[in-house]
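A.B. asks: I would like to see how this sequence folds:
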Amino acid sequence: MSEDYEKQILAWFEDFHLNPEVSWKEFRTTQAIADILDNLGVTYRLFPDVTGLIAEIGEGDDVIAVRAEIDALWQEVDGVWQGNHSCGHDAIISMALGALLYVKDKRLTKKLRFIFQPAEEKGNGSIAMIERGAIDKVSHLFGIHLRPVEELPMGRVSASIHHGAAIFLEGKVHGEDAHGARPHQGKNALDVVVGLHQFIKSIYQSPFEAYSAKLTKVIAGGESLNIIPGSAEFAIDVRAQKNEVLEKLKDRIDHGINSLKDLYGVDIEWKWSDFTPGAEVSTEAEEIAEEAIRNIAGSEALAPPVITSGSDDFHFYTIKNPKLKATMIGVGAELQPGLHHPKMTFNRSALDLGARILAETLLRA
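C.D. replies: Okay, the predicted model is just below:
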């Protein structure tokens, strides 16, 4: 039976892998999952205004949930811009559906809810699912994700992934153009951007905290090399392992930009977007996952918690409902060169292992 399930999980993966769809446009992916659920006789809810769906099995008032993200990235692969599942969401869908296969004929005393969520890569798909009742009455929430080789080797599984927090800033400097021979007649936007770069590199938090802030985009000037640009666009990527450290960084950057406006006599407009909170891992949920890993793969397979500077909107579920007990399982799968790399590959035999561990976790919860 397990062998048949593994073949099915791999077949599902292959279909999702060959048909990637970017955030909020996962129309075929949503329909493909719905078709699979129809074949399994599982009830689900679709939504008229967003992609994704929520399925449920079992009985009772208590609800245990698992979340699987379904979107792909838009990136350049061999010179062609296209949808690409380089973050492994095709694997996550397949493991979640595989877990459903393993538990659907068990005697369940609680409801098991499967949240197939759109737009994780946009950082706000979880909010859309929360608004549509995804975690109503849910006591425990689990996620699962393949991890790069430098975090977990093949066959090792972690009961928790401690993602960092992230937020992004986009801004524009409004100065005045000037002739290259008469810089005193203008207000050079590049001076402001360089000042901003120096400022964010001089922000210091406790050395015991993990954090970073860096410019990720600068657009200024045109074809005429003798014109000093008065306007420039810029972007900043800000990350921290803890949510409170990220908030301090954000406040310091706001204060610094206001100071640069006065220093250079220019106007600067900016906005923050795509905040993704850091992990709030439940000890109880983590212990449930640990026991599941030991039972399915043996004690030698259990790895320590994964600490990563990457972010995931999974953690909005706990931010919006602090009583929710949640953790995300990390699966070693020989994944390389890394997540979001256009040529990302992994050992597909990890899919069935992940599905069985996730199923055991849900049953133990």
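A.B. asks: CA only for contacts and neighbour counts going forward, please
C.D. replies: Fine.
A.B. asks: Packing partners of the top helix by length along the chain?
C.D. replies: Counting residues, the longest helix found in the chain (DSSP state H) is helix 243-264. With contacts taken as 3 or more CA pairs under 8 Å, 6 or more residues apart in numbering; DSSP states H and E, helix 243-264 sits against strand 165-174, helix 189-200, strand 211-220, strand 231-240, strand 267-276.
A.B. asks: Sequence B follows; please return its structure for comparison with A:
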Amino acid sequence: MNVVYEKQILDWFLDFHRNPEVSWKEFRTTQTIAGILEELGVTYRTFPDVTGVIAEIGEGDEVIAARAEMDALWQEVDGVWQGNHSCGHDAIISMVLGALLYTKDRTLTKKLRFIFQPAEEKGNGSLAMIERGAIDKVSHLFGVHLRPVEELPLGKVSPSIHHGAAIFLEGKIIGSDAHGARPHQGNNALDVIVGLHQFIKSIYLSPFESYSAKLTKVIAGGESLNIIPGTAEFGIDVRAQKNEVLGSLKDKIEHGLNSLKTLYGVDIEWKWSDFTPGAEVSKEAETIAQDAIVAITGREVLASPVITSGSDDFHFYTIKNPDLKASMIGVGADLLPGLHHPKMTFNTSVLDLGARILAEAMVKA
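C.D. replies: Okay, here's the model as predicted:
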């Protein structure tokens, strides 16, 4: 542990935490990271069309990379809608910058690349970085993420996080309004919503698989309670631990929507968005991360791989480059009440720990 580095990492975290920026609008965050890299004398590049930074140290043809996501969520906090780092991306930026601190003066036989990526919460920021060469010549890629208390207790560290796959549907029911006294003259969109809710709860796949589908948005009706609404908007959150199971779930939902159109005599329009693939964890990268955890903290800190229904666009890097050996390190941080909760808090003492483990994993690779 380096006390100066530990304080610096915490100071960076506090600055990012106080200045959250939502997906694709991480302008100050990008500028701040670039300024830090300039002060450290590290080569980096930014992009004219998207936020994000890619920095490099070391020499050689082979590249070992670490990735940090930069965006905050847009959510209501104490009655006010605002950017909020309730997923801990402010911590992740700080840990990856910390890993750079811990490696920049070491003798390196390969290049180390640090990817500061926008729009993870949109599920496609990684694709923008891939298009801009983020994983060109990269053999190993490491991520890091704080885990809630139900997954990892404070002080425990996992060598891998096995995220599930996720995709979202936004749809619109187009029927016809009617007077509340003459329901037979219209097509009640709320009847369709109720039917849709019942349908998605009756989708059955193998009980050996982990999956879920649920309505997360319904907008229908207006101020007049005597008008039966003919139109409604809705959203569905769809998740599965495996990519192929998510595909089956998606097909069943589309079949059900087409059936509901016929049953209720309405039109239903929909589109899928923000697909995030499930984890494809490299056993080799996982082993390297495990060895790094043990080297920095001892075997008593090592935890088993984390399996979670949450998703992360980190896994697009391996989907787009199957030869890439990747693993995301999970850090127990006494994180409460949970990820994406507007009042999420964690123990900041883990920031330096995560930085040192990530640095060790990059050097070992």
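A.B. asks: neighbouring contacts of the longest helix of the first structure?
C.D. replies: Here helix 243-264 of the first structure makes contact (CA atoms under 8 Å, 6 or more residues apart in numbering) with 164-166, 187, 192, 195-196, 199-200, 203, 205, 209, 211, 213, 238-240, 267-268, 277-278.
A.B. asks: Which among those residues count as buried?
C.D. replies: Among the contacts of helix 243-264 of the first structure, those buried by neighbour count (16 or more other CA atoms under 10 Å) are 164-166, 187, 192, 195-196, 200, 211, 213, 238-240, 267-268, 277-278.
A.B. asks: what angle do the longest helix of the first structure and strand 267-276 make?
C.D. replies: Orientation check (axes from the mean of the first three to the mean of the last three CA atoms, to 10 degrees): helix 243-264 of the first structure against strand 267-276 gives 170 degrees.
A.B. asks: quick one: helix 243-264 of the first structure to the second structure mean distance?
C.D. replies: Average distance, helix 243-264 of the first structure versus aligned residues of the second structure after superposition (mean CA distance after the TM-score superposition for the first structure): 0.6 Å.
A.B. asks: got the angle for that helix vs strand 165-174?
C.D. replies: Using the same axes, to 10 degrees, helix 243-264 of the first structure lies at 10 degrees relative to strand 165-174.
A.B. asks: Give the aligned range of helix 243-264 of the first structure in the second structure.
C.D. replies: Taken onto the second structure by TM-score structural alignment, helix 243-264 of the first structure occupies residues 243-264 there.
A.B. asks: Just the buried positions in the matching stretch, please.
C.D. replies: For stretch 243-264 of the second structure, a neighbour-count test (16+ other CA under 10 Å) marks 243, 245-246, 249-250, 252-253, 256-257, 260-261 as buried.
A.B. asks: Same list (these) but as JSON lines, adding distance to M362 of the second structure.
C.D. replies: What follows is these, written out as JSON lines (distance: CA to CA, whole Å):
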{"residue": "N243", "distance to M362 of the second structure": "28"}
{"residue": "V245", "distance to M362 of the second structure": "33"}
{"residue": "L246", "distance to M362 of the second structure": "32"}
{"residue": "L249", "distance to M362 of the second structure": "37"}
{"residue": "K250", "distance to M362 of the second structure": "37"}
{"residue": "K252", "distance to M362 of the second structure": "42"}
{"residue": "I253", "distance to M362 of the second structure": "42"}
{"residue": "G256", "distance to M362 of the second structure": "47"}
{"residue": "L257", "distance to M362 of the second structure": "47"}
{"residue": "L260", "distance to M362 of the second structure": "52"}
{"residue": "K261", "distance to M362 of the second structure": "53"}
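A.B. asks: any idea which of those is the one closest to V218 of the second structure?
C.D. replies: For those, the residue nearest V218 of the second structure by CA to CA is L257; the value is 15.4 Å.
A.B. asks: ok, so what distance separates that closest one from I227 of the second structure?
C.D. replies: Distance, L257 of the second structure to I227 of the second structure, by CA to CA, to the nearest Å: 25 Å.
A.B. asks: How about L127 of the second structure?
C.D. replies: Relative to I227 of the second structure, L127 of the second structure is positioned 45 Å away (CA to CA).
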